[in-house]
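Trainee: Predicted coordinates and the sequence they were generated for:
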Amino acid sequence: MSSLLIRNARPLPVRDGDVAPEGPVDVLVEQGRVIAVAPSLLRPPGVAEVNAGGRWLIPGLWDQHTHLAQWTLASQRLDLAGARSPEEVTRAVAERIAAYPDLPVVGWGHRSGGWDREVTVSELDAVSGDTAVVLISGDGHHAWLNTTALMHFAMPVRDSVVRETEWFAAYPRLVTLVGNDGTSPEAYRRMLDAAAAQGITGMADFEFGASREEWSERWTQGCDVLRIRWATYADTLDDVIAAGLRTGDPLAWDPRLTMGPLKIISDGSLNTRTAWCCEPYGDAHRLEYPAGQPNLDGAELRELFARANAAGLEVACHAIGDAAVEEALAAFAETGAGGSVEHVQMARRDGVRRLAELGIRASVQPAHLLDDRDLTERVWGERAERCFAFRWMLDDGADLVLGSDAPVSPLDPWLAMAAAVHRSADEREPWHGEQALTVREALAASVDGQPMVGPGSRGDLVLLDRNPLALEGDSAAVGAALREMASAYTVVAGVPVHDAL
């Protein structure tokens, strides 16, 4: 925690009811909290001072859903996000092996849900030989491995991809193939610094196979930059409960590193056709489970909810399909647990109302709609009008928060806000624009519930060169301008962590 005086800043009204000062003000932060906002403040002895130069001031931005080890590793992986067919992927793998014949290949980003056929292990074997190849889908819910990689992980040899729970269990063993240089403290620090440059002051980390000890150790090695909420999964839940940790408790001595929720992945994804739906997919004839499937049965789900709730932990329940959303809400209601539904990608209107009534957060990732638009129309058809239903959520009184699901989408809060406001990534009209947010609503959903900067608010602050609430033009112009936003100055708990003034 530190003290800081920011002079000549213009606080922006984030929520309805916020009233911005008529002119620039000074903002004093002491011990991690804003204690005074006024047109002119005396600088206390020993307090650092910075002149905002009339820039606009907002609360620190948050990304409420990340997988930070995977995001940190993504820059070292073979980028397959642009691949439009299995053949494009295998060509890229062959080229990588030709360039680096002694190294395993780890790829990220292909989206096979839009391809016209299933992929096979044998076609990957044909271009890879004895080189291990692991290609992780862009949604993170399946991986296309060759036989060498399957054998390395001691997994049954098959001619199909590895999906859902089997892949989540295998993912932590990837380090035995490629080492952990990509997740060194230095690599994490580069990622955290890049996030601070965007105005991010905090992130929820839902990394698979991680431990709280890893973050505590990393914290002492230069990664104490932003606020981090670390989530447990079922495999480390016993350890968390035995340690007496509740959501919000510090993991070490620093209140910026805290215990988050229990993360549960209750269903799959759209791309993998494993999101659990009330009705079959449009291409159900291709699928083993025509409407997708849950990863846990009802009893298993409720048992985890109840254990977490009894231990003082919130629950963050991944639910993409409408059936999964309804089952998650039933589990919240029956166990009394609190927390969030993560994604809420497709929901019925009564489900959205139920979410609001229960006081459960809707934790959504707007940039996913840019990637999933065409596939949604193809396999969910008229149900597309119930996808990414942000307007319903706000109108029904739900607590809406934004994130990225990085590396599924880029770790970029301005991209998330732009997607929520414009709902299109190309020249096409907004996709179901009736569900769009205003810029102020998107910003309010990105600041972890903080109001306009004022006495008592966190000392997590961001100075902007441009006022996002004053952007003009149609939603396409506003969205484009939002994507160009960045931080001029980022402060976490009174400590500057990014300075481009």
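Mentor: Thanks, I have it. Bear in mind that the values here come from a model prediction, so they are computed numbers and not experimental data.
Trainee: use CA for all of it now, contacts and neighbours both
Mentor: Noted.
Trainee: Please compute how far the helix or strand where residue 482 lies lies from its chain's middle.
Mentor: In this assignment (DSSP states H and E), residue 482 forms part of helix 475-483. Here helix 475-483 shows a centroid-to-chain-centroid distance of 21 Å under the convention C-alpha atoms, centre = their mean, to the nearest Å.
Trainee: then this one, side by side with the first:
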Amino acid sequence: MTECASPASVTAVRDDDRPAPLTLTGVRFGAGGPLAAVRVADGTITHVLPARDGDARDLGARGERVLDLDGRVLLPGLWDAHVHLADWANARHRLDLAGLASARRTADLVQRHGRQVPGDSVLFGYGFRDGLWPDAPHKGLLDAILPDRPVALVSGDLHAVWFNSACLALVGRGDHPTGLLREHEAHAALAALPAPPDDVVDARVADACRAAAARGVTGVIDFQFGDTVGDWERRAVRSRPAVRVAAAVYPSHLDAALARGLRTGSDIGGSGGAVRVGPLKLFTDGSLNTRTALCQDPYPGLEGTDHSHGIGETSPGDLVRLMRRAAAHGIEPAVHAIGDRANTLALDAFEAVRCRGRIEHAQLLSPEDLPRFAELGVIAGVQPRHATDDRDVADRHWAGRTGRAFAYADLLAAGARLEFGSDAPVAPLDPWRAIASAVSRTDDERPAWHPEQRLSVRDALVAAARGRRLVRVGDPADLVLVDADPLAADASGLRAMPVHATMTDGRWTHGPY
């Protein structure tokens, strides 16, 4: 769509700290769109005026500030609809293990880093992916290089940890046979490690939010493990984040949230709407890389084992019970489901409860489940970088089924609403990389992986903006200005899209203004 909305005006409640009204002229109205002017006041879009309707500068005739954007493209602000924000913020300060091809090479890198950064505190690394490794992670490999200093390595999908003996002893698991812990065991072990002080984490999170704003992000759904609502209440009291935040609730904190009368969308921390309560996060299974995603068919090589089909995290009965309780009090569920069996169970639960909500990941789907997303009104929260990052692992462990893996085009054709995220730190918090992966289905020189599942740039932009196609009168003033037209960009151009400025709630959060 390229047409502009008709000139109109709205009345918004004034917030004393809001900036003065502002008119943006000379903007390209959407990808491939015409020149237009947009007026912002009280955090809201109050006018959209096509350039052909006279001098757009008349919108600023009240003595308000007018900015000429010189033909830059104006888009709705982008969201990352699935982030583990504190994990991402901390991972930016940890040893990067991405791309290493074996356990031995990972241990060698840890050894070099340990020599360069000596000390006795826990040495953290992040990003190993052992799904294709020829050797297995084992505490003995790490003990041989750093026997006395605790080493904690977190997998790229956040579903496994690899500890040496010193680190196992630190969390009371000195008797663990391998040092490789998965799923609940991994999360409990990480939670038992000494955590950075709140002020350190909060400063890192604030910096990560500013970095996200620099890539056009105006909001995130934060699925950080723990008391996410409590953490964001503390941060919001201190300062307003550079992005909007919807803070997830985990089952261990559901009773407390309900006792306070919190609902999805409730303002927290006195933030004026910048920080709100998000969905209830529930799990049906694990992940592909750890071979714990719950599938209809067994994993090659695991046939006959207890977990040959993956791991079920929440029983169907408990899933329905928790969803029904939360929904009855206004908290919408977000259900993690990766394998095809897990997605069927999640959709069955939504059908039983009949509530709004989301399925996070939706990576492998049975054909008969595709239309159920639209029929049940369930949003598919997907991460396009996973499709390109995990194509080789999927080809091995989901052999013969990858035609229905990361099936974004099929979901869209079936009427589903897609919302893009990164799952940061699993992938970098950068919506343009997600858009490029969805459009190209490759992140390297190889041909597109299942090109039939590619999306158009327009559809990818909508999924990255939580369903917003154009800026319209009455919308929140959450905007991004880019220096190039996304419709004219190839995949590399999309990944490197130059973001000129970002505005959230009428406030510049990135750019020269």
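Mentor: That came through fine. Values in this document were obtained by computation on a predicted structure and should not be read as measured data.
Trainee: follow-up on the earlier one: show me what the helix holding residue 482 of the first structure is packed against.
Mentor: Packing partners of helix 475-483 of the first structure (3 or more C-alpha pairs under 8 Å, 6 or more residues apart in numbering; DSSP states H and E): helix 413-422.
Trainee: residue range for the helix it packs on in the second structure?
Mentor: Counting by TM-score structural alignment, helix 413-422 of the first structure lines up with residues 431-440 of the second structure.
Trainee: Tell me roughly how far that stretch lies from the first structure on average.
Mentor: Here the mean offset of stretch 431-440 of the second structure against the first structure after fitting is 0.4 Å, by mean C-alpha distance after the TM-score superposition for the first structure.
Trainee: Can you get me the centre-to-centre distance for that stretch and its chain?
Mentor: 13 Å.
Trainee: swap in stretch 394-406 of the first structure?
Mentor: On C-alpha atoms, centre = their mean, the centre of stretch 394-406 of the first structure falls 12 Å from that of its chain.
Trainee: List the buried residues for that stretch?
Mentor: Buried positions in stretch 394-406 of the first structure, judged by neighbour count with 16 or more other C-alpha atoms under 10 Å: 394, 396, 398, 399, 400, 401, 402, 403, 404, 405, 406.
Trainee: which of these sit farthest apart?
Mentor: 396 and 406 (27.7 Å; C-alpha to C-alpha).
Trainee: buried ones in the helix holding residue 482 of the first structure?
Mentor: In helix 475-483 of the first structure, counting by 16+ other C-alpha under 10 Å, buried: 475, 476, 478, 479, 480, 481, 482, 483.
Trainee: got a list of what the counterpart of the fourth one in the second structure touches?
Mentor: Matched across to the second structure, residue 479 of the first structure falls on residue 491, judged by TM-score structural alignment. In this structure, residue 491 of the second structure makes contact with 436, 437, 439, 440, judged by C-alpha atoms under 8 Å, 6 or more residues apart in numbering.
Trainee: Kindly present those residues as TSV, with separate columns for distance to residue 161 of the second structure and neighbour count.
Mentor: Listed next are these as TSV, based on distance: C-alpha to C-alpha, whole Å; neighbours: other C-alpha atoms under 10 Å:
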residue	distance to residue 161 of the second structure	neighbour count
436	30	30
437	27	27
439	32	24
440	32	24
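Trainee: Out of those residues, which is nearest to residue 507 of the second structure?
Mentor: For those, the nearest to residue 507 of the second structure is residue 436 (27.5 Å; C-alpha to C-alpha).
Trainee: How many residues are close by residue 210 of the first structure?
Mentor: Residue 210 of the first structure has 18 neighbours, counted by other C-alpha atoms under 10 Å.
Trainee: This completes my enquiry, with thanks.
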